[in-house]
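[1] Structure of the sequence below:
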Amino acid sequence: MREKLGFLVGVWLLLCGFCFGRFVVEKNNLKLTSPDSLKGVYECAIGNFGVPQYGGTLVGTVIYPKANQKACKGFDGVDISFKSRPGGLPTFVLVDRGDCYFTLKAWNAQNGGAAAILVADDKDEPLITMDTPEEENADADYLQNITIPSALISKSLGDSIKKAISNGEMVNMNLDWTEALPHPDERVEYEFWTNSNDECGPKCDSQIEFIKNFKGAAQILEQKGYTQFTPHYITWYCPEAFVLSKQCKSQCINHGRYCAPDPEQDFSKGYDGKDVVVQNLRQACFYKVANESKKPWLWWDYVTDFSIRCPMKEKKYTKECADQVIQSIGVDLKKIDICIGDHEADVENEVLKAEQHVQIGKGSRGDVTILPTLVINNRQYRGKLDKGAVLKAICAGFEETTEPAICLSEDVETNECLENNGGCWQDRAANLTACKDTFRGRVCECPMVQGVKFVGDGYTHCNASGSLRCEINNGGCWKKTQDGTTFSACVEDRSQGCKCPPGFKGDGVNSCEDVDECKDKVACQCPECKCKNTWGSYECSCSGGLLYMREHDTCISNAARAEYSWSFVWIIILGLATAGVAGYAIYKYRIRRYMDSEIRAIMAQYMPLDSQADIPVHHAPRGDI
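    Modelled structure (predicted):
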């Protein structure tokens, strides 16, 4: 018996003309580190159940059981345990394909203590996606409890590993999901392909439960701009030749353009496929209107509340119930009704037309053929539809060091900086470290503190740079306070590094020692001078009551200084007196000249002065008679 590949929409091709394009098998790498004959990197296909460690790696030892090699039975009665011993590597169980579902193999391996399961294909063919059983076999309780990752490997690789193990060689392997999802920048874009149908069995139940559990995390990520989320809905069209058939009329709207399977797979009872299409359209229109009002996260509230208040089982899967939910959330109901339009008319609906177009995969994504499906950064998610597993996958889509806080919580990842500081540089005294925790692990990156950037390799050293570098841990330089005085070797100009201040010598980083200026005779060199060394400086004095002049490095007597001082005072007094006499003489001279000129001008009006010349007398000319 061949394992079935899941609930693919191809089962509905009897009613619709949808043509599949390409189903993409999502892969990750596995690296064999021993034995030498198998060393290398190989591809494997991620199973669509369990919890793949997106963004992480898992190292273990491969075991191929001697019995129950297809793992279709439990390992309770087998004399082997897959649980790793203290200090040992986790165990990866290699099993053969065939005889039972992939999920049952994984469940038995998990119960046996395995950390991961590898399924070897039984024929040479391209890798496929291992999925959960189809609907008639999907009600097993264990399906939602599988937590170990799973991978399908090629027949040739499986045979090589089996041969090495049979030869007594240890096979060590590294399962690597770090590049399973693109992580180009600080925002993750993801799509959730879902369905409003709540009567399709365990898969419908699991996706409704997922929406309820994931709503809080999704809304935090969306409200703070970390993600861009878009819900999508699969529809099909009815072949033109069958548009008027009873099946198409009950499953389709807008004259066979948009169809969905009957919820109960019974045309004679319950709701029809067209009811599902209309509700899918209403949810898509709700998102469109909410997104236009800058509140796309309200979609999670609507879908959650609708599933609780308007279930099919209670015959409340109606427009009236949906409208009550919409009004309670506060979104414009009229805009949603306009978006839905007349689903009985022979016209296209722009929203559903766009959904059918997006459904066809482009680039590396592939077609969406499994419901529910998550597409993260244009790559289809594989694994259990679980809050923790999906959050890990979304967090793996952020560029390193840009992850939001929710991705660095204890429930999502392990902080590698807590052990040995991640092997990065740190300054314990200043509580500084270059270890930065990311979702994929730690990076050693020199920090920026209070506007001061530290530069270095992040592993062995980080040094403060810039004009404010001395404000943080004194720039990593020597600094000491003694007798109320502080000296520092930090120089604001980073090019000068750490330089001991004047009066000290040393490397400026670890130490600066006081220079004894008195011992080295670099100060107080005059014969009468006495030198006393101080921390970072010196003091000079003179013997015999002499006075020390620091600027001239000499000693003078106090008497000479007093004589000099009085002479200077007398010079100033005499200078002032001389200036006063000269000023008074100039003043008198100028006043006298001014008075003389005034008196001479007045007297000249009444009598000639000696200094004036005789005034000539003029006679009239005499004429001839």
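
[2] From here on, just use CA atoms for contacts and neighbour counts.
    Fine.

[3] Show me the strands in the stretch 351-500 of the chain, by range?
    Counting by DSSP state E, counting those that start in this stretch, the stretch 351-500 of the chain has strands at residues 373-376, 379-380, 426-427, 432-433, 435-438, 441-444, 448-449, 452-455, 463-465, 479-482, 485-488.

[4] Surely residue 300 touches residue 211?
    Yes: contact criterion C-alpha atoms under 8 Å: residue 300 and residue 211 qualify, at 7.1 Å.

[5] so which of the strands of the stretch 351-500 of the chain comes closest to residue 405?
    Closest approach to residue 405 among the strands of the stretch 351-500 of the chain (C-alpha to C-alpha): strand 435-438, 9.8 Å.

[6] just how off-centre is the closest one within its chain?
    Its chain's C-alpha centre and that of strand 435-438 lie 11 Å apart, by C-alpha atoms, centre = their mean, to the nearest Å.

[7] now swap in stretch 46-66 and tell me
    27 Å.

[8] now stretch 488-504
    On the basis of C-alpha atoms, centre = their mean, stretch 488-504 sits 36 Å off its chain's mean C-alpha point.

[9] Next: stretch 177-190.
    Counting by C-alpha atoms, centre = their mean, stretch 177-190 is centred 11 Å from the centre of its parent chain.

[10] for stretch 99-114, same thing?
    Computed by C-alpha atoms, centre = their mean, the chain-centroid distance of stretch 99-114 equals 37 Å.

[11] Of the strands of the stretch 351-500 of the chain, which is nearest residue 33?
    Residue 33 lies closest to strand 441-444 among those, at 20.8 Å (C-alpha to C-alpha).

[12] just checking, what packs against the closest one?
    Contact here means 3 or more C-alpha pairs under 8 Å, 6 or more residues apart in numbering; DSSP states H and E; on that basis strand 441-444 packs against strand 435-438.

[13] what's in contact with the strand it packs on?
    The contact list for strand 435-438 (C-alpha atoms under 8 Å, 6 or more residues apart in numbering) reads 400-403, 408, 415-417, 421-426, 442-446, 458.

[14] quick one more, to check against the first:
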Amino acid sequence: MNRKLDFYSMSLSVFFTLLFLVGTCMGKFLVEKNSLKVTSPKSLKNDYECAIGNFGIPQYGGSLVGIVVYPKSNTKACKSFDDFDLSFKSKPGGFPTFLLIDRGDCYFTEKAWNAQKAGASAILVSDDKIEPLITMDAPEEERSTFADYLENITIPSALIRKTLGDDLKNALSKGDMVNVNLDWKESLPHPDDRVEYEFWTNTNDECGAKCDTQINFVKNFKGSAQILERKGFTQFTPHYITWYCPDVFVTSKQCKSQCINHGRYCAPDPDKDFDKGYEGKDVVLQNLRQACFFKMVNESGKPWLWWDYVTDFGIRCPMKEEKYTKECAEGVIKSLGMDIDKINKCMGDPNEDKENPILQAEQTAQIGNGSRGDVTILPTLVINDRQYRGKLERSAVLKAICSGFKETTEPAVCLSSSIETNECLTNNGGCWEDKHSNITACKDTFRGRVCQCPVYKGVKFSGDGYTNCTATGTGRCEINNGGCWKETRNDLTFSACVEDGSKSCSCPWGFSGDGVNKCEDIDECKEKNSCQCPGCLCKNTWGGHECSCSGGRLYMTEHDICISKKTTAEVGWSFIWIIFLGLAITAIGGYAVYKYRIRSYMNSEIRAIMAQYMPLDSQVDTRNNEELGNMRS
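    Prediction:
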């Protein structure tokens, strides 16, 4: 019986110790790949798949060009190259060195560290057998004697297939120069102007170097994350891994100490000691509290507050100081102005024998779908549905997130000097620019620069972006006069730019030329035959001309005629008297017609009235005739 109990206890210990490893073995883990392009020799010129290492700093959004070197000794890089007097540091102006090394005998990270110390810019690890590509991972810190350098590896690394490794070695043995381009531009999809990313984390701070790295990352990345989230550039979601307890162990003491909700949601013991310290269920409850906190702040439109809560919780409620408690957590929540009752309601009763909707959703989210594998390792970042490979460090992660934006839509934080180089600062990136107006077609992006005609002060420029950009549309004449000719003399200004919706330049009336570089004054007196009337004199002016008359006469522009000043006055008064006389005659005639019409109207009215009382002769004759007819009948 005692043997059975011992075996039973040992089985539980093994189960909880290997919780993380079980998920790794059973889960679907996808290898993130990128492109390795061999540009020479010609016989190997092609694109090849390689697997990104899960350490170092991959240059997300960029690429690295260099030459391949295969060491004469220490080909597996398991020892320091100083012992072999070998250095791979590039000379000024030289190509970066890609150190080709063989797989085997030591950790991948040890190979990378030795290559980095020897001056290599990147490492290519050639597989030692023909098999599918795998992800080169860092060893568990507690099993590794090289944990002190893990956080210092900065060069990128990639695993290549054995066949490619053999071909590269063969070309180098023949004396060929092998040029390669390691490209991370398409390592992460970048479909639009918003990046969606997940951070799989844990509230446990007693897991050694990994926990310390995670806590420092959250603290250092908080500022950038909140900027991205406040401006709507990203959609961030935190997640928490949990496991379930097998049915056979649900009622055991160990399972009860590591799980909540009747064994449905478990976490390993923080210090791997079931008899002291905090328990796994304490971690699950804090995870659940943080998940509920995020749910509440996300619904309130302030998801960035999650970073404040997690940072403050790590500072104020560490396990080492025995402050990892509900009371401490609620103190942090209260300080951020959030409703504790709502969070407790979200958490539910951990002793109930039923599913918790928040944690159940977390377990479902752990399962990979599409291009993302199962999440089994803590901490893990998933960016645009791809698992991040590299160092958990602010600038490295920010580079990866920035590479997920569609080009030219990156926020300003992605273009800061701390994470990328602004190519527009050197020779304007080789793009068009107008130095007078400080307008340029060079636009800095996270992946480099693009030459794109700009929109400046609401005015759109069009052209190829490299040699020319011309203002078009409404308002173009306000920007460098639309690129057209313009000149001012004696307070007179003439311009070849016309606001007609086009982008052409046309010299104004009185000028001739291309409208862009020059417009020259036309002598209208000679070329336009202006002022041609008898006695007219013509004088050319800048942008026009003036006509005058000899002999003190006046020039009438409308009729192109010269007239005498005296004649003009006489003709003027005579013309006025004629008009006055005409008006007088018209008035008299109109009055006479008026009087005539009034008199005729009055006569007709009088006759009508008199007819009613005194019959007219015609009426008497008619009446007599009628009476005579009656008598005869």
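
[15] circling back to that earlier point, write a PyMOL command that selects only the buried members of the contacts of strand 435-438 of the first structure.
    PyMOL command restricting these to the buried ones, with burial defined by 16 or more other C-alpha atoms under 10 Å:
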select buried, resi 400+401+403+408+415+416+417+421+422+423+424+425+426+442+443+444+445+446+458
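
[16] Need the strands of the stretch 351-500 of the first structure in CSV (columns: distance to residue 129 of the first structure).
    Listed next are the strands of the stretch 351-500 of the first structure as CSV, based on distance: least, C-alpha to C-alpha, whole Å:
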stretch, distance to residue 129 of the first structure
strand 373-376, 13
strand 379-380, 11
strand 426-427, 45
strand 432-433, 43
strand 435-438, 29
strand 441-444, 28
strand 448-449, 45
strand 452-455, 46
strand 463-465, 50
strand 479-482, 64
strand 485-488, 65
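
[17] Can you show me the helices along the first structure?
    Applying DSSP state H to the first structure gives helices spanning 102-111, 155-166, 202-223, 246-251, 273-292, 298-309, 319-329, 333-340, 350-359, 387-395, 558-603.

[18] For residue 121 of the first structure, which of the strands of the stretch 351-500 of the first structure is the nearest?
    With C-alpha to C-alpha, the closest approach to residue 121 of the first structure among the strands of the stretch 351-500 of the first structure belongs to strand 379-380: 22.2 Å.

[19] Check how far the closest one sits from its aligned residues in the second structure, on average.
    After superposition onto the second structure, strand 379-380 of the first structure sits on average 0.3 Å from its aligned residues (mean C-alpha distance after the TM-score superposition for the first structure).

[20] how about residue 72 of the second structure, what's its match in the first structure?
    Following TM-score structural alignment, the counterpart assigned to residue 72 of the second structure within the first structure is residue 66.

[21] next one: residue 9 of the second structure
    Matched to the first structure by TM-score structural alignment, residue 9 of the second structure sits unpaired.

[22] now residue 9 of the second structure: how far from residue 16 of the second structure?
    Distance, residue 9 of the second structure to residue 16 of the second structure, using C-alpha to C-alpha, to the nearest Å: 11 Å.

[23] So which of the two has more stuff around it?
    Per other C-alpha atoms under 10 Å, whichever of residue 9 of the second structure and residue 16 has more neighbours is residue 16, with 23 against 15.

[24] any idea how far residue 211 of the second structure is from that one?
    Relative to residue 211 of the second structure, residue 16 of the second structure is positioned 18 Å away (C-alpha to C-alpha).

[25] returning to that earlier point: for residue 339 of the first structure, see how far away the match of residue 72 of the second structure is.
    Using C-alpha to C-alpha, residue 66 of the first structure is found at 62 Å from residue 339 of the first structure.

[26] Alignment lookup: residue 552 of the second structure to the first structure.
    Residue pairing (TM-score structural alignment): residue 552 of the second structure is matched to residue 545 of the first structure.

[27] Give the closest residue to the most centrally placed residue in the second structure in space, chain neighbours not counted.
    Note on the second structure: the residue nearest the mean C-alpha position is residue 409, at 2.2 Å, using C-alpha atoms, centre = their mean. Leaving out its chain neighbours, the residue that sits closest to residue 409 of the second structure by C-alpha to C-alpha, 6 or more residues apart in numbering is residue 193, at 5.5 Å.

[28] What's the local residue count around that neighbour?
    Residue 193 of the second structure has 16 nearby residues by other C-alpha under 10 Å.

[29] quick one: what's aligned to it in the first structure?
    Aligned partner of residue 193 of the second structure by TM-score structural alignment: residue 186.

[30] And for residue 539 of the second structure?
    Residue 539 of the second structure maps onto residue 532 in the first structure, by TM-score structural alignment.

[31] residues in contact with the residue lying closest to that match once chain neighbours are set aside?
    Of all residues not flanking residue 532 of the first structure in the chain, residue 539 sits nearest, at 5.1 Å (C-alpha to C-alpha, 6+ apart). Neighbouring residues of residue 539 of the first structure by C-alpha under 8 Å, 6+ apart: 531-533.

[32] Now the buried members of the residues you listed.
    Applying 16+ other C-alpha under 10 Å to those, the neighbour count classes 531, 533 as buried.

[33] Any chance of a markdown table for the contacts of residue 539 of the first structure, columns distance to residue 467 of the first structure?
    Converted to a markdown table, the contacts of residue 539 of the first structure look like this (distance: C-alpha to C-alpha, whole Å):
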| residue | distance to residue 467 of the first structure |
| --- | --- |
| 531 | 38 |
| 532 | 36 |
| 533 | 33 |
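
[34] ok, so of the contacts of residue 539 of the first structure, who is nearest residue 268 of the first structure?
    Checking the contacts of residue 539 of the first structure against residue 268 of the first structure with C-alpha to C-alpha, the nearest one is residue 533 at 108.0 Å.

[35] Roughly how far does that closest one sit from residue 205 of the first structure?
    Residue 533 of the first structure sits 86 Å away from residue 205 of the first structure, going by C-alpha to C-alpha.

[36] same thing with residue 573 of the first structure?
    Counting by C-alpha to C-alpha, the gap from residue 573 of the first structure to residue 205 of the first structure is 111 Å.

[37] Excluding chain neighbours, what is closest to the alignment partner in the first structure of residue 495 of the second structure?
    Residue correspondence to the first structure (TM-score structural alignment): residue 495 of the second structure is matched to residue 488. Leaving out its chain neighbours, the residue that sits closest to residue 488 of the first structure by C-alpha to C-alpha, 6+ apart is residue 479, at 4.4 Å.

[38] Map that neighbour across to the second structure for me.
    Residue correspondence to the second structure (TM-score structural alignment): residue 479 of the first structure is matched to residue 486.

[39] Would you agree that match is in contact with residue 492?
    No: counting by C-alpha under 8 Å, residue 486 of the second structure does not reach residue 492; the two are 10.8 Å apart.
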